[in-house]
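Student: Got a predicted structure plus its sequence, pasted below:
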Amino acid sequence: MVRLKDIAARAGVSVMTVSKVMHDASDISAATKNRVRKLAEQMGYVPDSVAQGLRNRTTKLFGLMISSVTNPIFARMVLPIEERAHQMGYEVILAQSMNLPEREELVIRRLLSRRVDGLFLSPVYRLAPTAPIYDELLRRGTPTVLVGHRAPFCSQFVSIETDDLLASYSLTKHLVKLGHKRIAFLTGPPFAPYAQERLEGYCRALREAQIEWDYRLIFQATSTIYEGAKAALQ
């Protein structure tokens, strides 16, 4: 591993000078900076991000927890988050909860142990009004953004979510305009607010079109691709 003192010895300058070059200090000439940086690159020098993090109290790491990488919605979500983080000089640690509360807590704790500078979390929905791990995040003051739907146990956090009622309403209305009347609806967990909003949007569009909704066309699909495909075959 190439160290600062190795570069200093090769360049004929002090270790302090090399350190200042790496931090782009204003009291080092442009010529010296160019020479030292070029030499460092030739020698294969890679900055120690851990040491830098200890000095600056930042790791340049974000934690991103989603339910599963097999979910195409999350796959499309990861790309822009990672791209923007890259532009800002950050790396993203990706983890999956698999929609299991126990795994979710373990994932979050592991991300915290990596001293991430912030978290993007897709919460595992449950009926409980509180969740200890989210209460802990609030106490820690860890910058956290929810990507997906909020629930009572995490309502205090900033969230980025879709307007499910409007989306479902618009989709159903579009199908009605195309002349369809027997429109099936695949819904998520009945206790989940987002599933209830989607169902309401569907029913509202049918009511406005004076189409009586048929409960036999509503199928439980939970929140996985497998269950969705299974419901579609019905």
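Tutor: Structure's in. What do you need?

Student: Could you use CA atoms for every contact and neighbour count after this?
Tutor: OK.

Student: How far does stretch 63-72 stretch from one end to the other?
Tutor: 19 Å (Cα to Cα, to the nearest Å).

Student: With stretch 37-55 instead?
Tutor: Start-to-end, stretch 37-55 (Cα to Cα) is 21 Å.

Student: hey, where'd the helices end up in this protein?
Tutor: 4-11, 15-22, 30-42, 49-56, 72-87, 101-113, 132-140, 164-177, 193-208, 225-233 (DSSP state H).

Student: and the comparison structure, right after this:
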Amino acid sequence: MFKTIMAGCLIFMGLLNWNCLSETKIQQVNVVGQELLRTQEIIAYLDLDNKDIDYSKIDLDALELKLKTHPRINSAKINKKETILHIEVDETEPALIVQINGRLHELDRNFNILSTDDVRLTRKSVLSGAFKINDNRVEGSNFYALWKQVDKMFSNFPSIEERVSEIELDRNGEIIAYVHHPVRAIVYLGNYISNKQTRRFYASLAYMEAEDVKARVLDLRGEDAVIY
């Protein structure tokens, strides 16, 4: 009788221990708030793609700190409930795309690099040039000057931005725009985009579109616009 009771107790304790162990495993990871990042990317970044991780040993504060080091993440909050891990993120919004030495970088509004050769921002003109990168940030007077001029032009005439795929600052300081609509064309803007240049650019594109001009080059460096 005593042996039977002991055997029953051992079986009960074994089942209890198994249940306790099973509850320490991550059964589900929920991620919310992401826009450009994919859920699986966040899970892999935190090394949570192994569901056999011991739930009881997870340091939520450490996970949050690690997630905040991701260049696309602005802030993050992680908590757990039973066997479910809940991750809430706020992504840093990319503001522009810059090409340097053939590599594409997404930047935030402070010109910090969010990604390299992994552009997810769409319908945005690319700024190209021999710009400097320092401490994961694009810098230099030539970059700042070009960005200010282009930003002003696009703000005043959004339809220009819709038609331009790239604006390049070449090594001679000349600004060149690559237009994809109404036709694919190269536009020479000189070494400074003034308000006058912007208006001429807009008027020339409107003329080319209205008259169905199939030109490949638009030169705005002189007093008169030259189309050929």
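Tutor: Thanks, I have the structure now. This is a predicted model, so every value here is computed, not measured.

Student: What's the TM-score once they're superposed?
Tutor: Here the superposed chains carry a TM-score of 0.24, computed using TM-score structural alignment, normalised by the length of the second structure; 94 aligned residues with a Cα RMSD of 5.7 Å.

Student: still on that earlier bit, pipe the helices of the first structure into TSV and attach mean neighbour count and distance to Ile218 of the first structure per row.
Tutor: Output for the helices of the first structure, formatted as TSV (neighbours: other Cα atoms under 10 Å; distance: least, Cα to Cα, whole Å):
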stretch	mean neighbour count	distance to Ile218 of the first structure
helix 4-11	16	66
helix 15-22	17	62
helix 30-42	15	62
helix 49-56	12	52
helix 72-87	13	22
helix 101-113	16	28
helix 132-140	14	34
helix 164-177	17	13
helix 193-208	19	9
helix 225-233	13	9
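
Student: Those helices into a markdown table, with extra columns for distance to Leu64 of the first structure?
Tutor: Below are the helices of the first structure laid out as a markdown table (distance: least, Cα to Cα, whole Å):
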| stretch | distance to Leu64 of the first structure |
| --- | --- |
| helix 4-11 | 33 |
| helix 15-22 | 30 |
| helix 30-42 | 32 |
| helix 49-56 | 19 |
| helix 72-87 | 8 |
| helix 101-113 | 9 |
| helix 132-140 | 14 |
| helix 164-177 | 23 |
| helix 193-208 | 21 |
| helix 225-233 | 21 |
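
Student: Nearest approach to Val158 of the first structure belongs to which of those helices?
Tutor: helix 132-140 (11.6 Å; Cα to Cα).

Student: now for that closest one, which elements pack on it?
Tutor: Packed against helix 132-140 of the first structure, as judged by 3 or more Cα pairs under 8 Å, 6 or more residues apart in numbering; DSSP states H and E, are no other helices or strands.

Student: what about the helices of the first structure, which gets the closest to Leu186 of the first structure?
Tutor: helix 225-233 (6.9 Å).

Student: Between the two ends of stretch 84-104 of the first structure, what distance do you get?
Tutor: Taking Cα to Cα, stretch 84-104 of the first structure runs 24 Å from one end to the other.

Student: can you give me the strands in the second structure?
Tutor: 28-32, 73-81, 84-91, 96-100, 103-107, 113-116, 126-128, 132-133, 138-139, 164-169, 175-179, 185-190, 217-219, 226-227 (DSSP state E).

Student: can you put the ones you listed in a markdown table and add distance to Ser155 of the second structure and mean neighbour count?
Tutor: Formatted as a markdown table, the strands of the second structure follow (distance: least, Cα to Cα, whole Å; neighbours: other Cα atoms under 10 Å):
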| stretch | distance to Ser155 of the second structure | mean neighbour count |
| --- | --- | --- |
| strand 28-32 | 33 | 14 |
| strand 73-81 | 26 | 15 |
| strand 84-91 | 24 | 18 |
| strand 96-100 | 14 | 21 |
| strand 103-107 | 18 | 20 |
| strand 113-116 | 23 | 19 |
| strand 126-128 | 15 | 22 |
| strand 132-133 | 25 | 14 |
| strand 138-139 | 22 | 17 |
| strand 164-169 | 13 | 21 |
| strand 175-179 | 16 | 21 |
| strand 185-190 | 17 | 20 |
| strand 217-219 | 22 | 19 |
| strand 226-227 | 25 | 15 |
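
Student: Output the ones you listed as CSV; include the columns distance to Phe201 of the second structure.
Tutor: Listed next are the strands of the second structure as CSV, based on distance: least, Cα to Cα, whole Å:
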stretch, distance to Phe201 of the second structure
strand 28-32, 43
strand 73-81, 37
strand 84-91, 35
strand 96-100, 21
strand 103-107, 26
strand 113-116, 30
strand 126-128, 17
strand 132-133, 28
strand 138-139, 27
strand 164-169, 11
strand 175-179, 10
strand 185-190, 8
strand 217-219, 9
strand 226-227, 11
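
Student: between these, which one is nearest to Arg199 of the second structure?
Tutor: strand 185-190 (11.6 Å).

Student: and that closest one, what other elements does it pack with?
Tutor: Using 3+ Cα pairs under 8 Å, 6+ apart, strand 185-190 of the second structure sits against strand 175-179, strand 217-219.

Student: Figure out which of the helices of the first structure is closest to Val147 of the first structure.
Tutor: helix 72-87 (8.7 Å).

Student: what packs against that closest one?
Tutor: Counting contacts by 3+ Cα pairs under 8 Å, 6+ apart, helix 72-87 of the first structure is packed against strand 91-96.

Student: now for the strand it packs on, which elements pack on it?
Tutor: Here strand 91-96 of the first structure touches strand 61-66, helix 72-87, helix 101-113, going by 3+ Cα pairs under 8 Å, 6+ apart.
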